[in-house]
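K.L.:
What would the 3D arrangement of this be:
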Amino acid sequence: MDLKNERDILNLIGKDVWMMDILITAKSLHLPDWWICAGFVRSKIWDSSHGFRERTVIPDIDVIYFDNTNIDEGKEKRLQHRLLSTHPNEPWSVKNEARMHVVSNSPPYSSSVDAISKFPETATALGVKLDEYDNLMLAAPYGVEDAINMKIKPTSYFTKTSERIAIYEERVAKKNWQSNWGGLKVQHISDPAR
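P.N.:
Below you'll find the model as predicted:
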């Protein structure tokens, strides 16, 4: 499928029975400011762009939410357990972004979308959810062009300090996405074309 814009991505996800089931299950938790983000969306785009008939296995299904009234990590574990009780074979991961700034050594986030904007790569800084009417919504703080055009490049947040630059470069090397999606183009922070 030739993806051109956000609407094309939402149509692609909407036709995927497995993804919709996962989204419906996550919505059933009734979490504030929730999204399923990162590889869940990005890998679907890249699989489609590469013409894959089989879904690439993702290491986790990142369910995020924002609740600064309860930042107990135990609550995240209980929510994750609830998801596992419904879909025990899925790699669920639940994180409250109201506390994740501590883990990331960052200033506090103001919302889940603010947290998504602090992800390392623009193509990963994506989230999808169902609104109260079950319409698909996409969060894309940096747009969808890099994901669609199969470009891996750092978010502006990850170009600000040498520590973040190192994290981005290490992550790109460790993930080695090009071994699965050969059409990807990686931009290193030292590239002048930034």
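K.L.:
hey, let's count contacts and neighbours off CA atoms from now on
P.N.:
Noted.
K.L.:
quick one, helices of the protein?
P.N.:
Secondary structure of the chain (DSSP state H): helices located at 6-14, 17-27, 39-49, 73-86, 97-104, 112-116, 145-148, 162-175.
K.L.:
Could you also give me the structure for this next sequence, so I can compare it with the first?
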Amino acid sequence: MDEDALREVLTRNEVLLEVLRRAERLGLPDWYLTAGCVFQTVWNVVTGRPPAEGIRDYDLFYFDGSDLGWDAEDEVIRNGARVFGDLPAVVEIRNEARVHLWYEDRFGVPCPPHTSTEAAIDSFAATTCCVGVRLEGERWHVYAPHGLDDVFTLVVRPNPVLAPREVYETKTRRWSEQWPALTVLPWST
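P.N.:
The predicted structure is shown next:
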């Protein structure tokens, strides 16, 4: 599959499209809408479901290494709440330059500092999840380092770069319940 097919499918999710349009207003550096809202929209469309069904939140990642303090990120989150507050979805905004500060406490393994939003996307628990999109005016920018074939063919492939096996297995159990047509490949030992 190619980027044109991805754009065509993603535009069917009106919430996702509106988040993309509004995100540009925030002026965030190196931003992407990423994770579940992207690949789950594809899974919904491929399996004949409403495009936004079961999507828990819309992850908006950006990278700003100029201020790693919580207050700077919180200001962006509060501004995002004003921009996205009337949408029927939760938009989770996170500065990927700060992930290494909290990751080990949450997941039990250290995370080296990311160097970009793309580097953060590269570390998702499954390669299938490693997709980010953004709008620059009317131009779509797609980041998909592992391609899009697995996303469209419902194959979930582990990515042992950072996330522990337990994270992958927990996520894939939940996803398999919602999308039983998924082919979940086992974690490599």
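K.L.:
before we move on, back to that, can you lay out the helices of the first structure as JSON lines showing mean neighbour count and distance to residue 57 of the first structure?
P.N.:
Below are the helices of the first structure laid out as JSON lines (neighbours: other Cα atoms under 10 Å; distance: least, Cα to Cα, whole Å):
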{"stretch": "helix 6-14", "mean neighbour count": "16", "distance to residue 57 of the first structure": "16"}
{"stretch": "helix 17-27", "mean neighbour count": "16", "distance to residue 57 of the first structure": "12"}
{"stretch": "helix 39-49", "mean neighbour count": "21", "distance to residue 57 of the first structure": "9"}
{"stretch": "helix 73-86", "mean neighbour count": "15", "distance to residue 57 of the first structure": "17"}
{"stretch": "helix 97-104", "mean neighbour count": "16", "distance to residue 57 of the first structure": "25"}
{"stretch": "helix 112-116", "mean neighbour count": "21", "distance to residue 57 of the first structure": "22"}
{"stretch": "helix 145-148", "mean neighbour count": "20", "distance to residue 57 of the first structure": "18"}
{"stretch": "helix 162-175", "mean neighbour count": "14", "distance to residue 57 of the first structure": "13"}
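K.L.:
and of these, who's closest to residue 129 of the first structure?
P.N.:
Nearest to residue 129 of the first structure among those is helix 17-27; the distance by Cα to Cα comes to 6.3 Å.
K.L.:
residues in the second structure aligned with the closest one?
P.N.:
Aligned by TM-score structural alignment, helix 17-27 of the first structure falls on residues 14-24 of the second structure.
K.L.:
Would you point out which residue is most central in the second structure?
P.N.:
residue 35 (1.8 Å; Cα atoms, centre = their mean).
K.L.:
What distance do you get for it to residue 171 of the second structure?
P.N.:
Distance, residue 35 of the second structure to residue 171 of the second structure, by Cα to Cα, to the nearest Å: 12 Å.
K.L.:
Kindly report the same for residue 89 of the second structure.
P.N.:
Going from residue 89 of the second structure to residue 171 of the second structure by Cα to Cα gives 20 Å.
K.L.:
same deal with residue 1 of the second structure?
P.N.:
24 Å.
K.L.:
cool, and residue 116 of the second structure?
P.N.:
Residue 116 of the second structure is 24 Å from residue 171 of the second structure, by Cα to Cα.
K.L.:
With adjacent residues omitted, what lies nearest to residue 94 of the first structure?
P.N.:
residue 63 (4.8 Å; Cα to Cα, 6 or more residues apart in numbering).
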